[in-house]
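K.L.:
Let's see this in three dimensions:
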Amino acid sequence: MKIAVAKGDGIGPEIMDAVLKIFEANKVPLEYELVEMGKWVFDKGFSNGMTPEAQHTIENLGILFKGPMETPKGKGVKSVNVTARKTWNTYANKRVFQTLHGVDTVFSKAGIPIDITVVRENIEDTYGGIEHMLTHDVALSRRFITRPGSLQVIKYAFEMAKKKGTRRITCGHKANIMKITDGLFLECFYEVAKEYPDLKADDVIVDDLCMKLVTRPDAFDVVVLTNLQGDIVSDLCAGLVGGLGFAPSANIGDHICIFEAVHGTAPDIAGKNIANPTALLLSGIAMLRHLGLMENAAIIENSLLYTLEQGTRTGDFGDKNKTALNTTQFSEAIIGNFGKKPEQGVKELLPNMPVTQTVFKLEKNPMMISKEMENEKIVGVDMFIESAEQPDVIAKKCQRHAGVKFNLINISNRGTQVWPTGSIYTNLVNQYNVRFESLDGSALNQQDVLGLYVSLSGDFKICSSELLNMWGDKRAYSLAQGQ
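P.N.:
Predicted coordinates:
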């Protein structure tokens, strides 16, 4: 099988060469096609951090094994790592955090074993990166959570948990505050849970989850979260097992998968041959299993675990009284230990079952849409306006524009109601949300809303607007604090 390889920036080429050397020594039956991705590709003028040839190769081969990559700062370009994940719809970011004997942590010293798999939604949330300045003082970031996207990653998490033989799967969320967005994700979680009655499915508010993870990490098995929360929680879990140097990552999609270390490029030690290749090697081992190369994966992982148990180390971890090896020496130690097994955590030697690569030739973008269960109607609109006036002054102006179809319901500032009731102690910024609803609760159309928009724009700069929708009797918009 042939896979695409991008060595990355900073320490990327050194650790990638070390891992590929280990693969070669174990006679892993893979061919590698190098592709151009990373900061140096940005510098050549490619705004997405990859050449068209690289994109074509990856889409043809379906597997990308990549080193850490840097995105230039202050140039207005998007992260190449996030761009790759989103472009190829690798919707599930799987990160496995396990106790590694020889990597001392607070928990390993206390005899508390850790085996946590974090599954992070990889496409949506604030990682959409859709942001606007509404006024010179107010920035807006749009947070998209979709039903089809949530179902994709949650179904993957449950199926993976089932195959792993886990005892518990947990949804981390903030649905107590973000009732519609996180509420939709949590709703999808329990919808999927019904299909897996043998798995214990529960949910924890994400801040409580973080506290529980650092006090009783052994209580958790599989945790599934939205994108930003998953990013934060997965780094927290990395800290539980020794840091990002021991955190592998797999980005799983239906057509293309990306395997990478999640740590940075470490430019301060680049070129010194002292970087720790363990995270990238663990990511590579996960890739081998994904490709059905079970025996190769087990031999290499057993050797790595044995090497760590012996106290062999690079300079970033381990017993400082023992001499640190450089990157090359560390990889050679792993190769020298092929066939040896650790005392704890031995990986079973299953036979190789290579998958048949399928190249998908899509003719159009896949459209994901769920069935609309109830009729939709527009019942109002939120108009986000710029103003430095007091709420009662704004209310009087807005009421003049309401006409015969709309009623001014409330005015809020940064999500807190300031009219018709509120507090003089609520600090204000120069951007308000004025909410209009239909006079009698009847359905409106977009022409009604556009007429209100035109009328209101005579008095205010309208920064943005959102329709107030209902599906059946279910309100599809949030209330202001205090409304």
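K.L.:
from here on, contacts and neighbour counts on C-alpha atoms
P.N.:
Will do.
K.L.:
ok, and for stretch 18-26, which residues are buried?
P.N.:
Residues of stretch 18-26 classed as buried by neighbour count (16 or more other C-alpha atoms under 10 Å): 18, 19, 20, 21, 22, 23.
K.L.:
Quick one: residues contacting the closest residue to the first one other than its chain neighbours.
P.N.:
Spatial nearest neighbour of residue 18, chain neighbours left out: residue 331 (5.9 Å); criterion: C-alpha to C-alpha, 6 or more residues apart in numbering. Shown here is residue 331, whose contacts under the criterion C-alpha atoms under 8 Å, 6 or more residues apart in numbering are 18, 19, 21, 22, 277.
K.L.:
can you tell me the helix or strand for residue 331?
P.N.:
Here residue 331, judged by DSSP states H and E, is contained in helix 327-336.
K.L.:
continuing past that helix, what's the next helix or strand?
P.N.:
Following helix 327-336 in sequence, per DSSP H and E, is strand 376-386.
K.L.:
now the helix or strand following that following strand, how far from the centre of its chain.
P.N.:
Remark: after strand 376-386, the chain's next helix or strand is helix 391-401, criterion DSSP H and E. Chain-centre distance of helix 391-401: 42 Å, with C-alpha atoms, centre = their mean, to the nearest Å.
K.L.:
Can you spell out which helices and strands pack onto the very next helix or strand once past helix 391-401?
P.N.:
Counting by DSSP H and E, the next helix or strand C-terminal to helix 391-401 is strand 406-413. The contact analysis (3 or more C-alpha pairs under 8 Å, 6 or more residues apart in numbering; DSSP states H and E) places strand 406-413 against helix 391-401, strand 416-419, strand 431-438.
K.L.:
Can you check what angle separates strand 406-413 from strand 431-438?
P.N.:
Put simply, strand 406-413 runs at 160 degrees to strand 431-438, going by axes from the mean of the first three to the mean of the last three C-alpha atoms, to 10 degrees.
K.L.:
Here is the second sequence; please produce its structure so I can put it next to the first one:
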Amino acid sequence: MQTTYNQLPLPQGGEAIQYADGKFTVPDHPIIPFIEGDGTGRDIWRASQRVFDAAVEKAYGGKRSVKWFEVYAGEKAFREFKTWLPDDTVSAARDLRVSIKGPLTTPVGGGIRSLNVALRQILDLYSCVRPVKYYAGVPSPVKHPEKLDVVIFRENTEDVYAGVEFREGTPEVKKLIDFLNNDLLKGGKKKVREDSGVGIKPISITGTKRLVRRAIEYALEYGRKSVTLVHKGNIQKFTEGAFREWGYEVAVEEFREQTVTERESWILGNVEANPKLTVEENAALIEPGIEFGSDDFRKELYAEVKHVLDTIGKSHSNGQWKKKVLINDRIADSIFQQVIIRPEEYAILACPNLNGDYISDACAAQVGGLGIAPGANIGDGFAVFEATHGTAPKYADKDVINPGSVMLSGVMLFEFLGWKEAAKLIESSMEKTIQQKFVTYDFERQMQGATKVKTSEFATRMIENM
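P.N.:
Sure, this is the predicted structure:
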């Protein structure tokens, strides 16, 4: 490990977090790199760091502390080092293992590559974790925001975010389109228009299974009732449809004793309701209209019912299946209405990259918006916690922005470290401050009788409320 990064020495009295055999070892005074972020990131980081330090001091009375270490990315890095993402910043995140960052600039339509995506891919932070729940007092556009309490696991390295795309009119895209039209699609009705830009959407067994595996492990650790695979497999059968299939494989092959799939629950439930039910009768209950299917379809369905009863008929019977983690799936467009009209039915959503991006923001909108939406990017041995919103440059250095996203990302960080007492102090003091209607402008304009305060003043009140 280096002693300096970006020409800055590591803070004295701190130690690096270690990782071995799939587990992190956290010292009492860990060195944690931070990127303050672009635009409003400067204001919200200053406020958040004060709150973090106050919570740790309050919880542990000096026995524990974080040794914060600034590393550079985005505009500040470019001004200082003429590069948007210095190699030393990546090295620090790799060597010190657990980091936190504010929002970073990502121009639309060209320029630099997304720094957020770059960090995820370089460190293979394959799991984007976004908890979404309601804090009392937060203004919301829905009647019962408290019913929504989900954790979204978004695959973080594949899908259209892999960055494999070709601009319209270039020799590269012409070569690809010619290959598609004249080779792979030859003789068929499907053609790619020659004036197209083309992107590639890779979804792999490896990427899918490790994401779903982490989601199921989280459900078991935190007592979550279900994991829902969100996909568009009805249209994209060999990418998102495969994500669904591989997700079920993980559940059945690796977590057989702890899980039950939705179809398995129907089959077992039918037998419990009527123990004399035949395999054929059971199949007709889970697939109405089976009589209109082909002989092969009916044989496959009968074989499925028999296999379920033979393999888990005893271990999951007598209502035991109701105590297992339920693995189900939903079409991506359907889940957008489901989280509004039936939010209490969902606990964990496991999604390919693009679906996870959309649904994270849609859920966040119901509980106060991205201003208080935390996030984490986690891989094997590395984690980066982050604000999930943009940089809002027109508000930079005005001390007005809601710091909740970074603060709650800090809650996730401290929970990840096992410092649950500090995490709870931050979370509870934020909720109390909001209930006191002592809030930044984004909430104040939606709350009758609220007091509009600065970012720094919100942090001060939070510390007082600890």
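K.L.:
which of the residues in the helix holding residue 331 of structure 1 are buried?
P.N.:
327, 328, 329, 330, 331, 332, 333, 334, 335.
K.L.:
biggest separation within those residues, which pair?
P.N.:
Using C-alpha to C-alpha, these reach their maximum pairwise distance at 327 and 335, which is 12.6 Å.
K.L.:
In space, not sequence, find me the middle residue of structure 2.
P.N.:
Centroid-nearest residue in structure 2, with C-alpha atoms, centre = their mean: residue 129, separated by 2.7 Å.
K.L.:
What is the equivalent residue in structure 1 for that one?
P.N.:
When structure 1 is aligned by TM-score structural alignment, residue 129 of structure 2 is paired with residue 94.
K.L.:
try residue 111 of structure 2
P.N.:
Checking TM-score structural alignment: residue 111 of structure 2 goes with residue 76.
K.L.:
Kindly report the same for residue 439 of structure 2.
P.N.:
So, by TM-score structural alignment, residue 439 of structure 2 is matched to residue 313.
K.L.:
Now check residue 35 of structure 1 against structure 2: what is it aligned to?
P.N.:
Residue 35 of structure 1 maps onto residue 71 of structure 2 when the alignment is built from TM-score structural alignment.
K.L.:
let me redo that: residue 131 of structure 1
P.N.:
Superposed on structure 2 with TM-score structural alignment, residue 131 of structure 1 falls opposite residue 165.
K.L.:
Hmm, that match is touching residue 200, no?
P.N.:
Yes - look at residue 165 of structure 2 against residue 200 with C-alpha atoms under 8 Å: they come within range, at 6.0 Å.
K.L.:
do you know how far residue 412 of structure 2 is from residue 325 of structure 2?
P.N.:
Using C-alpha to C-alpha, to the nearest Å, we find residue 412 of structure 2 at a distance of 23 Å from residue 325 of structure 2.
K.L.:
next one: residue 458 of structure 2
P.N.:
39 Å.
K.L.:
on that earlier part again, mind giving me TSV with the buried residues of helix 327-336 of structure 1 and columns for distance to residue 381 of structure 1?
P.N.:
Listed next are these as TSV, based on distance: C-alpha to C-alpha, whole Å:
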residue	distance to residue 381 of structure 1
327	59
328	62
329	65
330	62
331	61
332	65
333	65
334	63
335	65
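K.L.:
ok, so of the residues you listed, who is nearest residue 165 of structure 1?
P.N.:
Once C-alpha to C-alpha is applied, the member of the buried residues of helix 327-336 of structure 1 that ends up nearest residue 165 of structure 1 is residue 334, at 29.0 Å.
K.L.:
what lines up against the closest one once you look at structure 2?
P.N.:
Checking TM-score structural alignment: residue 334 of structure 1 goes with residue 462.
K.L.:
in the stretch 1-150 of structure 1, which spans are helices?
P.N.:
Secondary structure of the stretch 1-150 of structure 1 by DSSP state H, counting those that start in this stretch: the helices cover 12-25, 39-43, 52-61, 80-87, 106-109, 147-164.
K.L.:
Which parts of the stretch 201-350 of structure 1 are strands?
P.N.:
222-225, 248-252, 257-261 (DSSP state E, counting those that start in this stretch).
K.L.:
Go through those strands and name the closest to residue 120 of structure 1.
P.N.:
Of all these, strand 222-225 comes closest under C-alpha to C-alpha, at 5.1 Å.
K.L.:
quick one: the strands in the stretch 201-350 of structure 2?
P.N.:
So, for the stretch 201-350 of structure 2 - with DSSP E, counting those that start in this stretch - the strands run 226-231, 259-261, 325-331, 348-351.
K.L.:
Return the most buried member of the ones you listed.
P.N.:
strand 348-351 (a mean of 28; mean count of other C-alpha atoms under 10 Å).
K.L.:
which residue numbers in structure 1 go with that one?
P.N.:
Under TM-score structural alignment, the match for strand 348-351 of structure 2 is residues 222-225.
K.L.:
What is the mean deviation of the matching stretch from its aligned residues in structure 2?
P.N.:
Mean deviation of stretch 222-225 of structure 1 relative to structure 2 after superposition (mean C-alpha distance after the TM-score superposition for structure 1): 0.5 Å.
K.L.:
Contacts made by that stretch with the rest, please.
P.N.:
By C-alpha under 8 Å, 6+ apart, stretch 222-225 of structure 1 touches 116-121, 154, 157, 161, 166, 168-173, 230.
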